[in-house]
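# here's a sequence, model it:
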Amino acid sequence: MRHPPAFRSCLACDLARPRRYGQASAESPDGAAMKPDDLRLKIAYAAPGFALAAAGVPLYIYLPQFYSDVVGIPVGTVGLILLAARLFDAFTDPVLGIVSDRIRAPFWRRKGLILLGMPVVACGILMLLNPIAGATTAWLLVGLLVTFAGWTLATIPYESLAPDLADRYDDRTSLVGWRDGAIVLGLLIAAALPPAIARFSHQPTVAPSTMTWTALIICAFLAGSLLIFLPNVPAPTPRMTERRIRVGRRLKLLLRIRAFRVLTASFLINAIGSNLPAALMLYYVQYVLESDLAPILVLAYLLSGVLALPWWTALARRTEKHRAFQWAMIVHSGAFAATLFCGPGDILIFAALTMLSGTASAAVIALPSAMQSDVIDQHRLAAGQDDAGLLISLWAIGRKLTAAVGIGVALPLLQVAGYQPGVAQEPRVIAVLKLLYIGIPVVTGLTAAALMSRYPLDRAAHSHIRSQFDTASNTFSTTLPLNESTNSIPEGTPHA
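Alright, predicted model coming up:
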């Protein structure tokens, strides 16, 4: 059988010799994979994403200023502690990913780990946002380690569920769109909590009482999401191969896949810059624009993303996921670049540009996540076993390390430039803020969009990957023998 060029390009180096394939399948109550219109499953699967995202907002938006301006820890020290905690957290991801892949009990393989992880996240959030009197750097570090440990325990298996719940290219875009739409909604609501609580209690946004109530509400979100998720999302049934490949061999196979290399490079480069605005938004609006409307601007940014996500999902269905991602990055970075010309008194112009940039924010999160599931399929076919947890953990390492490096460098740079809490800043501090808040994110965003031009795993290529699974059976849960005739590649086809 002659495959189309896109399929040959991305699979030539992976299907050159026979392998056995073992797939973890997720079965709905009627024994079938997710149906495109299974709304209950989409909502239930999205619920933990909403709660975990809500738990992350205080850490990235309010925590730095809370601990630097209220608790009294120098801003540079806060940045270094965040960096140290994230570095520790990143190295736990592959361990959890491998363990999750090897668990054979259907419930504990993914759902059970999520059930264990989310209460740990709740304990960490309570520590961080309700610190004891006289809290020191040690309290901040321990709270971050507890929170990130629970986060890893919950998010790695949670994200690994997506490839098992939806098989088809566009169904995955829909499922992950619901999940990441819920994530952005969680960000939106959690970002609104401190300003709303502060207004009701007549306290500052980062006052201790405001942070405590925020922590309690987020804990309620975490508990409620589990009540929705656990009874309505099926547990994947693992169908393992008799012999497992060593981790080193699996990574070597993974690096031969061009789609993985391109997606990962684009994903990491964009992550370097995308984490900076979240950490610096409050500082930028207060000291560059001389406004106290930062919480409202955060809400406008996130709300724009939620409302525009269905349009980006539709564009991905009409074209390709990676093409829609490129356009989203161009819109996001272009609007962000224009904010460089805003200064004191330009808050309305800045708000309009922030909302324009925000229209692409959810797409920048959701579309790469959907592409990750397709790359996981390609690796499954090449390696002959299910390594979704391992791959998700590798992407999580990159995301966390780039976020840690970005924040761990940005906040100390502010301190070196001469940042002083609560007073007008020197011109050099304003210049550093503009570089970190606008300059670096724009450059990394456009670079990520350009790299995606080389992404080969489009709809046609993924359809042919799926056809390899379906050769022996109409289900996705079969141990499928892959032989030379099934995986034949025309002579002269270049390697990916």
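# only C-alpha atoms for contact and neighbour calcs from this point on.
OK.
# contacts for the helix or strand containing Ala328?
In the assignment (DSSP states H and E), Ala328 maps to helix 321-338. Contacts to helix 321-338, defined as Cα atoms under 8 Å, 6 or more residues apart in numbering, come from residues 173, 312, 315-316, 353-354, 356-361, 363-364, 367-368, 370-371, 438-439, 441-443, 445-446, 448-450, 452-453, 455, 458.
# after it, next one along is what?
helix 347-358.
# next one: that following helix to chain centre, how far?
With Cα atoms, centre = their mean, to the nearest Å as the basis, helix 347-358 stands 24 Å off its chain's centre.
# now do stretch 419-429
Centroid separation for stretch 419-429 versus its chain: 32 Å, with Cα atoms, centre = their mean.
# can you give me the end-to-end span of that stretch?
Its start and end residues considered, stretch 419-429 measures 6 Å (Cα to Cα, to the nearest Å).
# show me which residues of the helix or strand that contains Val121 are buried.
For Val121, the host element (DSSP H and E) is helix 111-129. By 16 or more other Cα atoms under 10 Å, the buried positions in helix 111-129 come out as 111-115, 117-129.
# between the top helix by length along the chain and helix 321-338, how big is the angle?
In terms of residue count, the longest helix belonging to the chain (DSSP state H) is helix 169-201. If you take axes from the mean of the first three to the mean of the last three Cα atoms, to 10 degrees, helix 169-201 sits at 30 degrees to helix 321-338.
# tell me what helix 169-201 is packed against?
helix 39-57, helix 162-165, helix 208-232, helix 294-318, helix 361-383, helix 459-469 (3 or more Cα pairs under 8 Å, 6 or more residues apart in numbering; DSSP states H and E).
# could you also give me the structure for this second sequence? I'd like to compare it with the first:
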Amino acid sequence: MPKAPRTDAGRLSIFSALAFACAYLPFAALNTSVAVQLPPFFSKDLGVGLAVGGLFGLVRLIDIPIDPALGLMMDRTRTPFGRYRPWIIVGIPILMLALYMLYQAPVGVTRGTLMIWLLVMYLGTSILVLGVNSWASSLASTYQDRSRIFGIMSALGVAGSATVMLIPVVVGRVSGGGEAASVRAVGWFLAGLAPIAIGFAVLNTPERIVGGAHAARFTLRDYLSLVTRPNVLRILAADLAVTLGPGWMAALYIFYWEASRRVSFGMSNLLLVIYILAGLVGAPVTALLANRIGKHRALIVSTTLYSLFLIIIPLTPKGAWIPSVPIMFCLGAFAAGFVVTIRAITADVGDEIRLEKGSHQMGLLYALTSATSKVAGAFSITFTFKVLQMIGYDPKLGPANGPAQIHGLELAFIVGPIFFVMAGGACFLGYKLTADKHADIRRQLDERDAVYAEPAAVEAATGGAMEPLATPPNA
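Just a heads-up that it's a prediction; the model follows:
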């Protein structure tokens, strides 16, 4: 198993951080494609219609209970290959099969078939995302290093997201293929990217199992005590809101730029590429800002600026995409900060819980945030498509829709994201887990882990079963 290359300061080396961040590439790319490309692909090209919004919502709701179960199983997993590594390896073929069945689906495919393969896709992504996020929290243990690694993950994920948005532009110009052909090409790209990028990360990243891995059992009472903790509630509410805001905008993105701004499909995709590429700047800058003013304050700054810049979009001239370039770049930079700060805050809260409870619950904690992201993804598509139905907007007509329908689309595109994103930032007003407080938590955890280091080494040498970590005196 590879050793952890670290700098003299105790941080992961840049190679280790970049190698691990490769695992985030396919997820970021798929997340963008599912939010922006798949709903129009299903509704227009495959003939499912606006009912696809309800289909996405139903599948997400069915899938939500899977995440906590996966998180619990991951937290209790102990193998010679690590805790998260085996899960990630299992998730790759599941995801690849679902990608083929969804992106290469024929015209006239039934809703039932789409629903089944959406469920399989979300199962694969749940396994991969939970494994990657939880693994990252054990690779980086300090307040500052977590901002750094999640910033690198988000920045590198930008490359995958930008590529899936550039593929339609290239396919349209080179082969003259339509929107459906472009989306199918995206599917082939994702199916090839997943095993290569994730495999590289798995083979080049060490995994250390921290103390307190097992709990004898995890009861409903334990679960309720976790989800009702004030800091966990902050994370869940904020993650729901800041995912729902951009997700809402993404679900209406193609419709809005085509019907309201009168920008072509290719140019609207190019603008979205700019939005995504801005994450290369936004993610690391937000990580630096978080280490200067605190992660929660950096999130509040990002959500506020995002909302202010979103208001400017309707003021740009119709039919001209160039004036929107700097606006979309700034929006993308601010949005990249949402993921960096919340995922890093989640890891810090996980340490706080481990110090108090004496058991490792990082997988379950990330499972809860993954569940809120799924709820947000479901509602963003379900609600926005329901709004389109209420205002009478017809996706097939595009700019030929009436003025009232287009005006309703414009309001929905702007108002919804601003409301949710601002609410997400407000969730961290009064947050107390600062860098100094987390440093004290890590000091206590490191002292406790050192007590169990020698028995753990004996276990590794003998192959014996390690006893559960005793409950700390202050639990």
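# residues in the second structure aligned with the helix holding Ala328 of the first structure?
Here helix 321-338 of the first structure aligns to the second structure at residues 295-312, judged by TM-score structural alignment.
# now swap in stretch 10-18 of the first structure and tell me
Aligned using TM-score structural alignment, stretch 10-18 of the first structure spans no residues in the second structure.
# could you do stretch 82-93 of the first structure as well?
Taking TM-score structural alignment as the measure, the second structure aligns residues 56-67 with stretch 82-93 of the first structure.
# ditto for stretch 54-63 of the first structure
By TM-score structural alignment, stretch 54-63 of the first structure lines up with residues 29-38 in the second structure.
# quick one: Trp227 of the first structure from Phe221 of the first structure, how far?
Careful, residue 227 of the first structure is Leu; it's not Trp. Distance, Leu227 of the first structure to Phe221 of the first structure, using Cα to Cα: 10 Å.
# try Thr264 of the first structure
From Thr264 of the first structure over to Phe221 of the first structure (counting by Cα to Cα), the distance is 31 Å.
# which residue in the second structure aligns with Ala198 of the first structure?
Ala198 of the first structure maps onto Gly172 in the second structure, by TM-score structural alignment.
# just give the nearest non-adjacent residue to its match, would you?
Spatial nearest neighbour of Gly172 of the second structure, chain neighbours left out: Gly178 (6.3 Å); criterion: Cα to Cα, 6 or more residues apart in numbering.
# out of the helices and strands packed on helix 169-201 of the first structure, which comes closest to Pro344 of the first structure?
helix 294-318 (13.4 Å; Cα to Cα).
# tell me roughly how far that closest one lies from the second structure on average.
Comparing helix 294-318 of the first structure with its match in the second structure after superposition yields a mean distance of 1.4 Å (mean Cα distance after the TM-score superposition for the first structure).
# with stretch 268-280 of the first structure instead?
Superposed on the second structure, stretch 268-280 of the first structure shows a mean distance to its aligned partners of 1.7 Å (mean Cα distance after the TM-score superposition for the first structure).
# buried residues in the longest helix of the first structure?
Buried, per 16+ other Cα under 10 Å, within helix 169-201 of the first structure: 169-195, 197-198.
# now the angle from it to helix 361-383?
Using the same axes, to 10 degrees: helix 169-201 of the first structure against helix 361-383 is 140 degrees.
# quick one: helix 169-201 of the first structure to the second structure mean distance?
With mean Cα distance after the TM-score superposition for the first structure, helix 169-201 of the first structure averages 1.4 Å from its match.
# what residue in the first structure is paired with Leu271 of the second structure?
Match for Leu271 of the second structure (TM-score structural alignment): Leu297.
# give me the nearest residue to Gly181 of the first structure, chain neighbours excluded.
Closest to Gly181 of the first structure by Cα to Cα, 6+ apart is Val306, at 5.9 Å.
# might one say that the one you found is in contact with Leu185?
Yes. Under the contact definition of Cα atoms under 8 Å, Val306 of the first structure touches Leu185, with a separation of 6.4 Å.
# and Gly422 of the first structure, how many neighbours?
10 (other Cα atoms under 10 Å).
# now for the residue nearest to it when sequence neighbours are not counted, how many residues are close by?
When the adjacent residues along the chain are set aside, Gly422 of the first structure lies closest to Asp69, with 7.9 Å between them (Cα to Cα, 6+ apart). Other residues near Asp69 of the first structure come to 17 when the count uses other Cα under 10 Å.
# measure Asp69 of the first structure to Leu282 of the first structure for me?
In terms of Cα to Cα, Asp69 of the first structure sits 12 Å off from Leu282 of the first structure.
# with His379 of the first structure instead?
Per Cα to Cα, His379 of the first structure is found 41 Å from Leu282 of the first structure.
# neighbour-wise, which of the two wins?
For His379 of the first structure and Leu282, the more surrounded residue by other Cα under 10 Å is His379, and the numbers stand at 26 against 22.
# residue in the second structure matching that one?
Using TM-score structural alignment as the criterion, His379 of the first structure maps onto Ile353 of the second structure.
# aligned partner of Tyr223 of the second structure in the first structure?
By TM-score structural alignment, Tyr223 of the second structure lines up with Leu251.
# burial count for the residue lying closest to the match of Leu271 of the second structure once chain neighbours are set aside?
In space, and not counting its chain neighbours, Leu297 of the first structure is closest to Ala351: 6.3 Å by Cα to Cα, 6+ apart. As a burial measure, Ala351 of the first structure scores 19 neighbours (other Cα under 10 Å).
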